[in-house]
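In: sequence unknown, structure follows:
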């Protein structure tokens, strides 16, 4: 069976107009062309679609059944065309996204949910790393966009400040008795967990120790904040963490919190300035800023 959609359109038009002439006017075809379409369709379907009357063309009982199916087929074809047009304008592509903290701290769940709903064509690849590594990767183009802590002054980058996070010192439970209160000298004797590469957290801790003529003992460096939390839980070393992460460790009995002084730190979303007009970047940045809006 090999009939065209145009034949179905002609069939429906004749049924609606009640005559070949009326359908021809609607379709901008000649009456003989309309008649040829109907004849071709009846031959293919082997079903009489119309009977001629003094008033025009009357749809047969079989034709009424097939008319409904023809209308459905034409609507389906329209939907295919519309969907194709939408796909041409849909934002599609892969985005590598630098992540420097836990999903809870960064509000990743609502961000990803919104992206999945509004931009299903975006394929998101999350890359866990430290702030310094993320900044380097954004400059080199190996990352598309990312979260970073601390100020961003590089002119080749665009930074959207999302808010401020509150930092505290998480002391593993096994060291709690050695640091019953804030004691920098006591903490300097204990092992510390640092990030691999630049991270403003380290600068803050190093500055606090240096002001007292002390230095922290680094035992492990990692790019992953989740790993850092796991190492605190395992009693490996102290770490400067976001308050939410530290509270979770304290609630589980894995650590105690020490707060020597307020330690706020900026959290920003950053991407290369040359990518500012990229629809993929705009979609991600718009979503993140929406979720983080006060």
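Out: Thanks, I have it. If you're wondering where the values come from, they're calculated on a predicted model, not measured in any experiment.
In: from here on, contacts and neighbour counts on C-alpha atoms
Out: Fine.
In: what sits against residue 125?
Out: Residue 125 sits next to 94, 95, 96, 97 when contact means CA atoms under 8 Å, 6 or more residues apart in numbering.
In: over to residue 242?
Out: Contacts here follow CA under 8 Å, 6+ apart; on that basis residue 242 touches 105, 165, 166, 167, 168.
In: turn the residues you listed into JSON lines, including neighbour count.
Out: Converted to JSON lines, those look like this (neighbours: other CA atoms under 10 Å):
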{"residue": "105", "neighbour count": "13"}
{"residue": "165", "neighbour count": "17"}
{"residue": "166", "neighbour count": "13"}
{"residue": "167", "neighbour count": "22"}
{"residue": "168", "neighbour count": "23"}
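In: hey, where'd the helices end up in this structure?
Out: With DSSP state H as the criterion, the chain has helices at 5-17, 20-27, 31-45, 61-89, 103-106, 108-118, 131-140, 184-188, 200-210, 225-233, 243-251, 279-292.
In: which residues sit in contact with residue 272?
Out: Counting by CA under 8 Å, 6+ apart, residue 272 makes contact with 138, 139, 141, 144, 145, 156, 157, 158.
In: repeat that with 7 Å
Out: By CA atoms under 7 Å, 6 or more residues apart in numbering, the contact list for residue 272 reads 138, 139, 156, 157, 158.
In: among the contacts of residue 125, who's most crowded?
Out: Counting neighbours by other CA atoms under 10 Å, residue 97 comes out on top of these with 23 neighbours.
In: run the chain-centre distance for stretch 280-293.
Out: Taking CA atoms, centre = their mean, to the nearest Å, one finds stretch 280-293 lying 9 Å from the centre of the chain it belongs to.
In: swap in stretch 201-210?
Out: 34 Å.
In: now it: buried residues?
Out: 201, 202, 204, 205, 208, 209 (16 or more other CA atoms under 10 Å).
In: over to stretch 242-262?
Out: Within stretch 242-262, the residues that count as buried by 16+ other CA under 10 Å are 242-247, 249-250, 254-258.
In: likewise stretch 109-129?
Out: Within stretch 109-129, the residues that count as buried by 16+ other CA under 10 Å are 110, 111, 112, 114, 115, 119, 121, 122, 128, 129.
In: which ones among the contacts of residue 125 are found in strands?
Out: Among the contacts of residue 125, the members found in strands (DSSP state E) are 94, 95, 96, 97.
In: biggest strand in the protein, by residue count?
Out: The longest strand of the chain (DSSP E) is strand 157-172.
In: touching that one from outside, list them.
Out: Residues outside strand 157-172 that contact it (CA under 7 Å, 6+ apart) are 152, 232-233, 235, 237-243, 246, 254-259, 263-273, 289, 292.
In: another structure for you, compare them:
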């Protein structure tokens, strides 16, 4: 069994196509197919179901994929550790974040990191907090920035608190509440809301606050990121609640203090097995001890 065979399996699994996987791996399709067939013979099990219309993992393939990814990550880390031992930071830095991160200027930090460590390949992925925790546990992301209700904490990862924040209400400039200095949840419960999808950590904070107050609210619009949420609010389609430290980035909306607002904690997280050399260098740049 060879690392290259594992790379081929991962590429086919991620693209659901032998043709696209071969293009991604810069190899002819016949060579990729032969190597996967050879690996299947060695393992004594088929890894993929192939039809004229689609390619998908078999149960054996799904079991193999998780370990293959871990092996490839370990191999990449071994190369990076050797480079770090001789004073060079190499490898990859996969960063994840939620769209409302306010405690750290992520683009600015990545720009500075790239200037200092140009040999590191940087990638950035935005998704929900709970997905970021899972991806850090799996090793597909090295460092992630997320927000959780004060009642929750990231599990199965190293985590450091970055900031505590309270939510504020956000409405269009011509909204009836736009002239108010402060408002309570009971008054806001009468509004139509724009919010993140139900079940996400970003939504949970507000849902918990209304539930604790014994209030129901109408979330008519569910969106996946804060920028689209703000655009919906600007168009007068509903009110929203967002972290106060994030709202100054928005334009064309009015912010109102919420007297009984929900709170959140921003975290930076990384693997329990310790940061890769690139991740450790990134955390050090931010002044965050990784020990």
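Out: Looks like it arrived, so ask away. Quick caveat: nothing in here was measured; it's all calculated off a predicted structure.
In: on that earlier part again, would CSV of the helices of structure 1 with distance to residue 52 of structure 1 be doable?
Out: Formatted as CSV, the helices of structure 1 follow (distance: least, CA to CA, whole Å):
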stretch, distance to residue 52 of structure 1
helix 5-17, 12
helix 20-27, 10
helix 31-45, 12
helix 61-89, 13
helix 103-106, 71
helix 108-118, 52
helix 131-140, 73
helix 184-188, 99
helix 200-210, 86
helix 225-233, 78
helix 243-251, 80
helix 279-292, 57
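In: out of these, nearest to residue 219 of structure 1?
Out: helix 225-233 (10.7 Å; CA to CA).
In: after superposition, how close is that closest one to structure 2?
Out: With mean CA distance after the TM-score superposition for structure 1, helix 225-233 of structure 1 departs from structure 2 by a mean of 2.4 Å once superposed.
In: now the angle from that helix to helix 243-251?
Out: Here the directions of helix 225-233 of structure 1 and helix 243-251 differ by 30 degrees (axes from the mean of the first three to the mean of the last three CA atoms, to 10 degrees).
In: distance from helix 225-233 of structure 1 to the middle of the chain?
Out: Chain-centre distance of helix 225-233 of structure 1: 26 Å, with CA atoms, centre = their mean.
In: and the furthest pair within the buried residues of stretch 242-262 of structure 1?
Out: Maximum pairwise distance in the buried residues of stretch 242-262 of structure 1, criterion CA to CA, is 15.5 Å, between 242 and 254.
In: what do we get in structure 2 for residue 16 of structure 1?
Out: Using TM-score structural alignment, residue 16 of structure 1 has no partner in structure 2.
In: hang on, the earlier thing: how about the ones in strands among the contacts of residue 125 of structure 1 in a markdown table, adding distance to residue 283 of structure 1?
Out: Output for those, formatted as a markdown table (distance: CA to CA, whole Å):
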| residue | distance to residue 283 of structure 1 |
| --- | --- |
| 94 | 12 |
| 95 | 11 |
| 96 | 13 |
| 97 | 13 |
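In: residue 272 of structure 1 and residue 175 of structure 1, how far apart?
Out: Distance, residue 272 of structure 1 to residue 175 of structure 1, by CA to CA, to the nearest Å: 42 Å.
In: before we move on, what about residue 261 of structure 1?
Out: With distances taken as CA to CA, residue 261 of structure 1 is found 20 Å from residue 175 of structure 1.
In: do residue 42 of structure 1 as well
Out: 89 Å.
In: swap in residue 285 of structure 1?
Out: Counting by CA to CA, the separation of residue 285 of structure 1 from residue 175 of structure 1 is 41 Å.
In: if we can go back for a sec, for the contacts of residue 242 of structure 1, which ones persist in structure 2?
Out: Using both residues aligned by TM-score structural alignment, their matches' CA atoms under 8 Å, structure 2 keeps these contacts from the contacts of residue 242 of structure 1: 165, 166, 167, 168.
In: the residue of structure 2 most remote from its centre: helix or strand, and which one exactly?
Out: Here structure 2 reaches farthest from its C-alpha mean at residue 41, the gap being 36.9 Å by CA atoms, centre = their mean. Per DSSP states H and E: residue 41 of structure 2 is located in helix 29-43.
In: report the aligned residue range of structure 1 for that helix.
Out: Structural correspondence for helix 29-43 of structure 2: none found in structure 1, per TM-score structural alignment.
In: got the buried residues for the helix or strand that that helix is followed by?
Out: Of the helices and strands lying after helix 29-43 of structure 2 in sequence (DSSP H and E), the nearest is strand 48-50. Buried residues in strand 48-50 of structure 2, defined by neighbour count with 16+ other CA under 10 Å: residue 48.
In: please apply the same query to stretch 225-233 of structure 2.
Out: Going by neighbour count (16+ other CA under 10 Å), the buried part of stretch 225-233 of structure 2 is 225, 226, 229, 230, 231, 232, 233.
In: residue 180 of structure 2 versus the second one, what's the distance?
Out: When CA to CA is the yardstick, residue 226 of structure 2 and residue 180 of structure 2 sit 23 Å from each other.
In: please apply the same query to the third one.
Out: Taken as CA to CA, the spacing of residue 229 of structure 2 relative to residue 180 of structure 2 amounts to 21 Å.
In: aligned to residue 277 of structure 2, what sits in structure 1?
Out: Aligned partner of residue 277 of structure 2 by TM-score structural alignment: residue 279.
In: not counting its neighbours along the chain, what's nearest its match?
Out: Nearest residue to residue 279 of structure 1, sequence neighbours excluded (CA to CA, 6 or more residues apart in numbering): residue 91, at 6.7 Å.
In: OK, contacts around residue 92 of structure 2?
Out: Going by CA under 7 Å, 6+ apart, residue 92 of structure 2 touches 120, 121, 122, 278.
In: 10 Å instead?
Out: Counting by CA atoms under 10 Å, 6 or more residues apart in numbering, residue 92 of structure 2 touches 76-77, 80, 119-123, 141-142, 276-279.
In: how about it, what's its partner in structure 1?
Out: Per TM-score structural alignment, the equivalent position to residue 92 of structure 2 in structure 1 is residue 94.
In: on that earlier part again, which of the contacts of residue 242 of structure 1 lies closest to residue 66 of structure 1?
Out: Of all these, residue 66 of structure 1 sits closest to residue 105, with 58.8 Å by CA to CA.
In: ok, that closest one touching residue 243?
Out: Yes. The pair residue 105 of structure 1 / residue 243 is scored as a contact, 9.2 Å apart, by CA atoms under 10 Å.
In: how many other residues sit next to residue 193 of structure 1?
Out: Counted with other CA under 10 Å, residue 193 of structure 1 comes out at 23.
In: pretty sure it is touching residue 224, no?
Out: No. Contact criterion CA under 10 Å: residue 193 of structure 1 and residue 224 do not qualify, at 11.1 Å.
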